[in-house]
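Undergrad: no sequence for this one, just the structure:
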């Protein structure tokens, strides 16, 4: 047989084989959802069925085939990716969302997002496809419109890799810098309030509502839950967790993750959870947060490191999709005093090897690059313990520690430089890319990255969702003192003096008077005290640092009111307040964990009852706070109110 005949026979054989392979690829039962075909601009038809042709080559690649196993799809796509595309995938940065829903503008954008370029710029220049959103437009339909446009833009990239949008919590009624604006979304109490209720059914329902509302607008990764333990009462981030009890935190976290992710493993109807902050960020020395250079490290004087791992063990049981380490240095706990994301003993030895965690590990935001905040004001990268390293060497150390992704950064050129300089292998990068792609495939983003804009307003802010949120605000209120069974207020024609409340709301329940002397009772709302750290960094000044007690004039003003008229004190506990004199002289002391004036009135006037139990103890003095062990729960001397305390109305 001639060589020419052999060639033609082999060509025919290969053509038949390839054709069979293509037919095998399309014999599965799963189909691309109709909305994806409707909105997608990259489509091809094979054997009478339409597929998304993400790389625009006119054929069905394995990674484009909804019926192929995920691992096969990952392998195929990775074989087509170049170094720049892989490096871009390893970064997630903030993206502004304009109030007109356009991709190019930053109209109406304020806060940190105003400093970031539009997402399409990072797609074009850095080939990124992970973004987090902060402030969002009031109109939730606009968010969905922006999201769909962004996914359509991503389709036009070389391989059509879809975008993953992430968000910090945005479903809480809050007065703390860490909770994003919940306008448009259902407003629940903070997570400490959910812990105060301690109801797994409510946690299940809350997670289900968050899941549905996130899905509706295109948020597919939750930068939560936060499961740090509140063992150092001065730490500013206590309101984001479930209190100081590890078992309670573990129980609620597991429920939350499983519901959010759509089951025991991440599904296309789920939201990927990036649980934080491993291995527990609560035990900060003097409560100083490691977002800033004045931090003093995480310390464990009670040798209680393992206690802080208990909630994370529950998160691993729930198969959390991702983990975020914190910024703190675990002083004396590992072979080098460097921050968690740079710490190989924390990420590789503990997280990867001991706990066999194979999900994504994303370094917390801003570990590489310094951020200018204004003239002569720079927010240093949170590279504690390795401040002396260059940006490229910080990048290498984070990867070598075992992390896959960099939060709050858009610096893929650093990864590319490391590979080109021979300091980092592309094989090591591939390990991280597999994890990042696996999450996208599990979420179904390659098959349907779009949302149905026509249904957004039917889901987000749905009346039953809103009402359950309001109920949580009320149920979580925690009654600490009720002299003479003052509450619930049920006397007709009550005259009430108020401070820090909306008179138009209170007047629906009683007559609001102008002076304490005219009143039967006073109702005042207070916030747990905090005192800004002296710094030029305006972001640091907004963190609720410092002592937990009222000082001098402010305390005397409160005590004078308590002396003048029987007073109901309602205090917002984003941290454990130190209020012994106020507790002693008040007629009623009741705590909230994020509640509107309306919700407070509903409880005080008996239309519903408080159910909360303290998720952390309230110390009796700042001396007791200073003498506590940073890593040990409920250990202050003679606490004013113990963990789990809360009383009920007498029926």
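TA: All right, it came through fine. The model shown is predicted, which means the values in this text are computed figures rather than measured ones.
Undergrad: okay, CA-based contacts and neighbour counts for the rest of this
TA: OK.
Undergrad: tally of neighbours for residue 301?
TA: Residue 301 has 13 neighbouring residues, counting by other C-alpha atoms under 10 Å.
Undergrad: Can you tell me the SS state at the nearest residue to it once chain neighbours are set aside?
TA: Nearest residue to residue 301 in three dimensions, chain neighbours excluded: residue 629, at 5.9 Å (C-alpha to C-alpha, 6 or more residues apart in numbering). Of the three states, residue 629 takes coil under DSSP: H, G, I helix; E, B strand; the rest coil.
Undergrad: these two touch, right, residue 629 and residue 304?
TA: No. Using C-alpha atoms under 8 Å, residue 629 is not in contact with residue 304; the gap is 9.4 Å.
Undergrad: These two - which one has more neighbours?
TA: The neighbour count for residue 629 versus residue 304, taken as other C-alpha under 10 Å, is higher for residue 629 (21 against 16).
Undergrad: and residue 277, which of the three is it?
TA: Assignment for residue 277 (three-state DSSP): strand.
Undergrad: Report how many residues lie close to it.
TA: When neighbours are counted by other C-alpha under 10 Å, residue 277 comes out with 24.
Undergrad: and residue 266, that's in a strand?
TA: No. Under three-state DSSP, residue 266 sits outside any strand and is assigned coil.
Undergrad: so who does the residue nearest to residue 301 touch?
TA: Contacts for residue 629 (C-alpha atoms under 8 Å, 6 or more residues apart in numbering) come out as 231, 232, 300, 301, 302, 635.
Undergrad: then this one, side by side with the first:
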């Protein structure tokens, strides 16, 4: 007896273009419209579906979204452990498989491997290996390390069913006050695009296939030059400005990722001000930005997904309304915004689960179904290329043994140490067993390196960990974003200077964006920068067990006046910076010297020599 013939879209031996065309011909308008929404969903700690909105960002009801609204692209807003996450993913695919056409679900995620605690831009690790922020890779400047990192992401993501990464950011971090700086590779235009391209190549592999994680590079055509450093998630940060005329330099950083075949591109919320040929509306709403500069000029035919929340206002816990980020077109209703986005060339509405808006536009004669087919075809092509129609499921045991694997964790820990940057130094490394006073460091962890004392007066040295300064915002969700001033509050500055006058003080600062800290550069016995590091990573560097290799991925300005006078779109070049872009003390030529230890026996320490621009 002959085996039953597979319908074309289910036949893996047929060309993907043929399979896509066959499936499209079988789909209803509602099923196609579901492909044009990319919705956030939550997961319970034990791997269950969440059917009502939770957390600071509203999330879609899982079952209704997949079964009734026909959504097939969901972004994961949960730090769930590998086992429960794998179980959730398989349940999700079971739900999709029971649908009329059995179209699988593509799960995406924001970054899950770093220290950033902003739930709107990253996800707590859920057991993933811990690496420095992208800024740390910019500090190291090693393309091969970026590739190694991307290979680890690919292994950990695919193990739990995450098949699209809504990263990397290819933005050039030219405005030091901008809150999203932490997710970039920095401000060096010779480095940022190259590292982002390498990241995309390794996430996806030589070609998008069953072993790939599809990459959504963002934020086209460059999100860095926010007016006054205010972020475009909020109404006080709508504008992007180019006083130095560097629009093209920002756009250039995306070309390596596009050449690497990035499966998707996300435009930013911001609206460009004073850029010839561009409308003063959010980038995704401008046909010249998407259909013109991206598709026509760059030849890009992948998925274009908006940043989250351009259509629908969000109602937060407590009833606060977070307006949709429809800058420049706030006066339009939801349907008119969707119409404008489709006309601009957008394929998916990020953060939305309202396919009825799309079907209404078609049935009302305002959009042709052929236009919907164009975007649905792009989305389906990614699902087919990833092999989800053949095998959408994951193995829970493999997920548990892969995520956070020992060698992955060790590689991430080593990268944290490499990324650390010596800015000034007269005492490092500290001698083992010295009497140490600590602030911002776990005393139990530090006790493995030194004798911990309770008072600076009793110490040989002090070690203090601080975060880069920012001006806290009081309302959610803006409170999650580190924005505003970069200089230390007066009470913190006075305390640190008093400590430095009492005992030789090593200050480690977590630079999630630049800091204005000339006083620490002058008075600290050593000033060290990290870009996401655990206490033991910092202590290893401070005590000479690991070599810091970082160079500043941006400059550290001299004053807030210098920051305010600096063009938002210009990489570096503020007036008399404390440390320029690329500064870092050489650690490769440290030479041992003997100093007396507190118990009278010799201890070996090293002395940093020289600096490199």
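TA: Perfect, I can see it now. Remember, predicted model here, so these are calculated numbers, not experimental data.
Undergrad: which residue lines up with the residue nearest to residue 301 of the first structure in the second structure?
TA: Counting by TM-score structural alignment, residue 629 of the first structure lines up with residue 567 in the second structure.
Undergrad: Kindly report the same for residue 441 of the first structure.
TA: Aligned partner of residue 441 of the first structure by TM-score structural alignment: residue 384.
Undergrad: Now do the nearest residue to its match once chain neighbours are set aside against residue 101 of the second structure, distance only.
TA: If the residues on either side of it in the chain are set aside, residue 384 of the second structure comes closest to residue 16, at 6.7 Å by C-alpha to C-alpha, 6+ apart. Distance, residue 16 of the second structure to residue 101 of the second structure, by C-alpha to C-alpha, to the nearest Å: 17 Å.
Undergrad: again with residue 534 of the second structure
TA: For residue 534 of the second structure, the distance to residue 101 of the second structure - C-alpha to C-alpha - is 48 Å.
Undergrad: go on, residue 570 of the second structure?
TA: Taken as C-alpha to C-alpha, the span from residue 570 of the second structure to residue 101 of the second structure is 51 Å.
Undergrad: Tell me which of these two has more neighbours.
TA: The neighbour comparison of residue 570 of the second structure against residue 101 (other C-alpha under 10 Å) goes to residue 570, with 23 against 14.
Undergrad: thought the more buried one was touching residue 174?
TA: Yes. If you go by C-alpha under 8 Å, residue 570 of the second structure and residue 174 touch, sitting 5.5 Å apart.
Undergrad: what's the nearest residue to the spatially most central residue of the second structure if we skip its chain neighbours?
TA: Centroid-nearest residue in the second structure, with C-alpha atoms, centre = their mean: residue 183, separated by 4.3 Å. Closest residue in space to residue 183 of the second structure, ignoring its immediate chain neighbours: residue 134 at 5.5 Å, by C-alpha to C-alpha, 6+ apart.
Undergrad: How many residues are close by the corresponding residue of the first structure for residue 247 of the second structure?
TA: Aligned by TM-score structural alignment, residue 247 of the second structure pairs with residue 305 of the first structure. The local packing of residue 305 of the first structure (other C-alpha under 10 Å) involves 18 other residues.
Undergrad: for residue 305 of the first structure, what are its contacts?
TA: Neighbours of residue 305 of the first structure in contact, by C-alpha under 8 Å, 6+ apart: residue 631.
Undergrad: Does residue 39 of the second structure touch residue 69 like I think?
TA: No. Between residue 39 of the second structure and residue 69 there is no contact under C-alpha under 8 Å: 11.1 Å.
Undergrad: Overlap in contacts, these two.
TA: Between them, residue 39 of the second structure and residue 69 share the contacting residues residue 353, judged by C-alpha under 8 Å, 6+ apart.
Undergrad: Looking only at neighbour counts, state which of those two leads.
TA: The residue with more neighbours, out of residue 39 of the second structure and residue 69, is residue 39; 29 against 20, by other C-alpha under 10 Å.
Undergrad: That one corresponds to which position in the first structure?
TA: Under TM-score structural alignment, residue 39 of the second structure pairs with residue 93 in the first structure.
Undergrad: what do you get for residue 74 of the second structure?
TA: Aligned partner of residue 74 of the second structure by TM-score structural alignment: residue 131.
Undergrad: And residue 171 of the second structure, by the same measure?
TA: Per TM-score structural alignment, residue 171 of the second structure is aligned with residue 228.
Undergrad: count of neighbours near its match?
TA: Using other C-alpha under 10 Å: residue 228 of the first structure sits among 30 other residues.
Undergrad: Kindly provide the distance from it to residue 387 of the first structure.
TA: From residue 228 of the first structure to residue 387 of the first structure the distance is 25 Å (C-alpha to C-alpha).
Undergrad: Repeat that for residue 65 of the first structure.
TA: Distance, residue 65 of the first structure to residue 387 of the first structure, by C-alpha to C-alpha: 46 Å.
Undergrad: which of those two has more neighbours?
TA: The residue with more neighbours, out of residue 65 of the first structure and residue 387, is residue 65; 24 against 15, by other C-alpha under 10 Å.
Undergrad: The aligned partner of the more buried one in the second structure - nearest residue in space that isn't next to it in sequence?
TA: Using TM-score structural alignment, the partner of residue 65 of the first structure in the second structure is residue 11. Of all residues not flanking residue 11 of the second structure in the chain, residue 19 sits nearest, at 7.5 Å (C-alpha to C-alpha, 6+ apart).
Undergrad: what's the answer for residue 182 of the second structure, then?
TA: Among residues not flanking residue 182 of the second structure along the chain, residue 512 sits closest, at 4.6 Å (C-alpha to C-alpha, 6+ apart).
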